[in-house]
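Q: have a look at this fold, sequence not included:
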């Protein structure tokens, strides 16, 4: 799989969700959508990549477009997770494998994983002989990789992992948003790009079933869409986003709004203009997922309850009865 092309396609798909026409972005960057959609190899020049990032940030009015893209991407979006889990049984092994694939996606920096007494670090190191370290694309790609790597770890173990500290030369105007996306209040301004984790996560088992769950969701919603067609309504865009990332739970309205670079109030108002609230949308997604999981016959009811964010099986059963008029057990029988 051409991982650099996959990255650009994910960038365009996210831009479309942000109401930016993919055709316009490609035109401004001198890229061809038909070439991106074809199965033939495609060379994307540094200037094209830089122009793509510049215009994505400009048209979305979001200087942290790369950070938000990394937050929104599914762990399997770049085609690496399947390769990683074939050779990994723990998070530590998976990250070590992931580091060896970095060069297939970007020539701007490498990834180094180091274990120490109290934990382990992931460091993104600019290539010394590179001339693009201060390019616009470099900063956006670095933000994307830091957020995506954290998201990738979540997907491998099906839980939200919190770093001990993060080092990066962040803009102080955006410190709070970096803290939110990277789930770390211990943000240190530094010339290095480092995420540090507690040692307990190093040997956390990687479960193949989690990747299968992600793959099933991606097939259901077509998360990495090759068509970049017309921009759907907000309800459809948000539903697709929630479904594709549902293996990590349904986010709060505030977190979802931040990912789309808007306020919770504005997002709720726009949804209400389409005749629905965020709470109703989230319930609709949970119902769709519950039915999908049950009908797949792969997951026990208790596990489905946990995946959907219910602390108690009884709470999930009550919600399911409200949606369908039947309990999960009776639904399966019928």
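A: Now that the structure is in, tell me what you want to look at. Not measured: the values here are computed from a predicted model.
Q: can we go C-alpha only for contacts and neighbour counts from here?
A: Will do.
Q: could you pull out the strands for the stretch 1-150 of the chain?
A: Secondary structure of the stretch 1-150 of the chain by DSSP state E, counting those that start in this stretch: the strands cover 109-115, 119-126.
Q: elements contacting the longest one?
A: Contact analysis of strand 119-126 by 3 or more CA pairs under 8 Å, 6 or more residues apart in numbering; DSSP states H and E lists strand 109-115, strand 193-198 as its packing neighbours.
Q: could you dump the ones you listed into JSON lines with mean neighbour count and distance to residue 72 added?
A: Listed next are the helices and strands packed on strand 119-126 as JSON lines, based on neighbours: other CA atoms under 10 Å; distance: least, CA to CA, whole Å:
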{"stretch": "strand 109-115", "mean neighbour count": "17", "distance to residue 72": "21"}
{"stretch": "strand 193-198", "mean neighbour count": "20", "distance to residue 72": "19"}
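Q: for the ones you listed, give me CSV that also has distance to residue 221.
A: As requested, the helices and strands packed on strand 119-126 are exported to CSV (distance: least, CA to CA, whole Å):
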stretch, distance to residue 221
strand 109-115, 31
strand 193-198, 31
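Q: CSV for the strands of the stretch 1-150 of the chain, including distance to residue 31?
A: What follows is the strands of the stretch 1-150 of the chain, written out as CSV (distance: least, CA to CA, whole Å):
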stretch, distance to residue 31
strand 109-115, 23
strand 119-126, 26
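Q: structure B:
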């Protein structure tokens, strides 16, 4: 399953405490007792980061908590990727570095060979598109990452306003006005993508003098971390990452997964068996995990969750959910 750097979890936890949340209560709510938060490069389940965002929002009574955190956080404070990105010659080059090492911060399950962020030209502007799978499951991630773009840019280039529009795929939330106040551009909810539009000149801006030696040292360390992260990924994790973007299609077969992974069905079957894994059981477990996460987030209806995890009939999903948890989906939502 997707993972996150412990430094990011520590950063959002510290921000929540600075806003008035009780640290011990938050740690208990997200089950972070004993987590290696002081080791910035340690890996934790991505659900821990989402859990802190949601628990802090509820505890503080601030539905716009994720936006506020994103704007206030400094990418170069909690991650080596931030240091490398802002150590590049231009913001365009920094963007390339961020994409190169994005999974060191938060591995969102983007398929192998696909970048987390894509740049798409639109006249004299460019769209920065977040390509993570199933974005509506975690609109908090959309809020934090794009709010951080705004916050970090404002710290380096006070007074500059290269942005033209902001689109998100989730529906209009109760705190929609916070979007307008933060981005100060037209915001479209329920859009086809999660993307920020900016003038192309944004990519040519530079953050000041660079220390190329330090940049090289940081890049070498990041490369080592990437190799370590990729080596630690089990076959199960690779299959789950491949399944996530196709889960909603329902008819997910081992043949399709094998083809996407660049292997054959017999080879994938043999390798999974060697790890003691049955494909159907893995798929069922992933559907359960995602369904529970969707419902806990409170952002999707039962019908929508059924679709997102690959069920064409809500009744079939309800029976499966009862088998998984002993409760009906409506009871789980509480």
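A: Noted; the coordinates are in hand. Just so we're clear, the structure is a prediction, and the values are computed from it rather than from any experiment.
Q: figure out which of the strands of the stretch 1-150 of structure 1 is closest to residue 314 of structure 1.
A: Distances from residue 314 of structure 1 to each of those were compared using CA to CA; the minimum, 37.6 Å, belongs to strand 119-126.
Q: so where is that closest one in structure 2?
A: Strand 119-126 of structure 1 lines up with residues 125-132 of structure 2 when matched by TM-score structural alignment.
Q: what lies in contact with that stretch?
A: Among residues not part of stretch 125-132 of structure 2, those counted as contacts by CA atoms under 8 Å, 6 or more residues apart in numbering are 108-110, 115-121, 142, 193-200.
Q: can you give me how far it is from the chain middle?
A: Once both centres are worked out by CA atoms, centre = their mean, to the nearest Å, stretch 125-132 of structure 2 turns out to sit 14 Å from its chain's centre.
Q: what's the local residue count around residue 153 of structure 2?
A: Other residues lying near residue 153 of structure 2 total 19 when counted by other CA atoms under 10 Å.
Q: quick one: contacts for it?
A: Residues in contact with residue 153 of structure 2, defined by CA under 8 Å, 6+ apart, are absent; none qualify.
Q: returning to what we had before: between the helices and strands packed on strand 119-126 of structure 1, which one is nearest to residue 30 of structure 1?
A: Closest of these to residue 30 of structure 1 is strand 109-115, at 23.9 Å (criterion: CA to CA).
Q: so which elements touch that closest one?
A: helix 91-101, strand 119-126.
Q: need those in TSV with distance to residue 61 of structure 1, can you?
A: Compiled in TSV, those are given as follows (distance: least, CA to CA, whole Å):
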stretch	distance to residue 61 of structure 1
helix 91-101	31
strand 119-126	26
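Q: now do the contacts for residue 187 of structure 2.
A: Contacts of residue 187 of structure 2 by CA under 8 Å, 6+ apart are 165-168, 179-180.
Q: of all these, which two lie farthest apart?
A: The two members of the contacts of residue 187 of structure 2 with the most space between them (CA to CA) are 168 and 180, at 12.6 Å.
Q: those two: which is more packed in?
A: The residue with more neighbours, out of residue 168 of structure 2 and residue 180, is residue 168; 23 against 13, by other CA under 10 Å.
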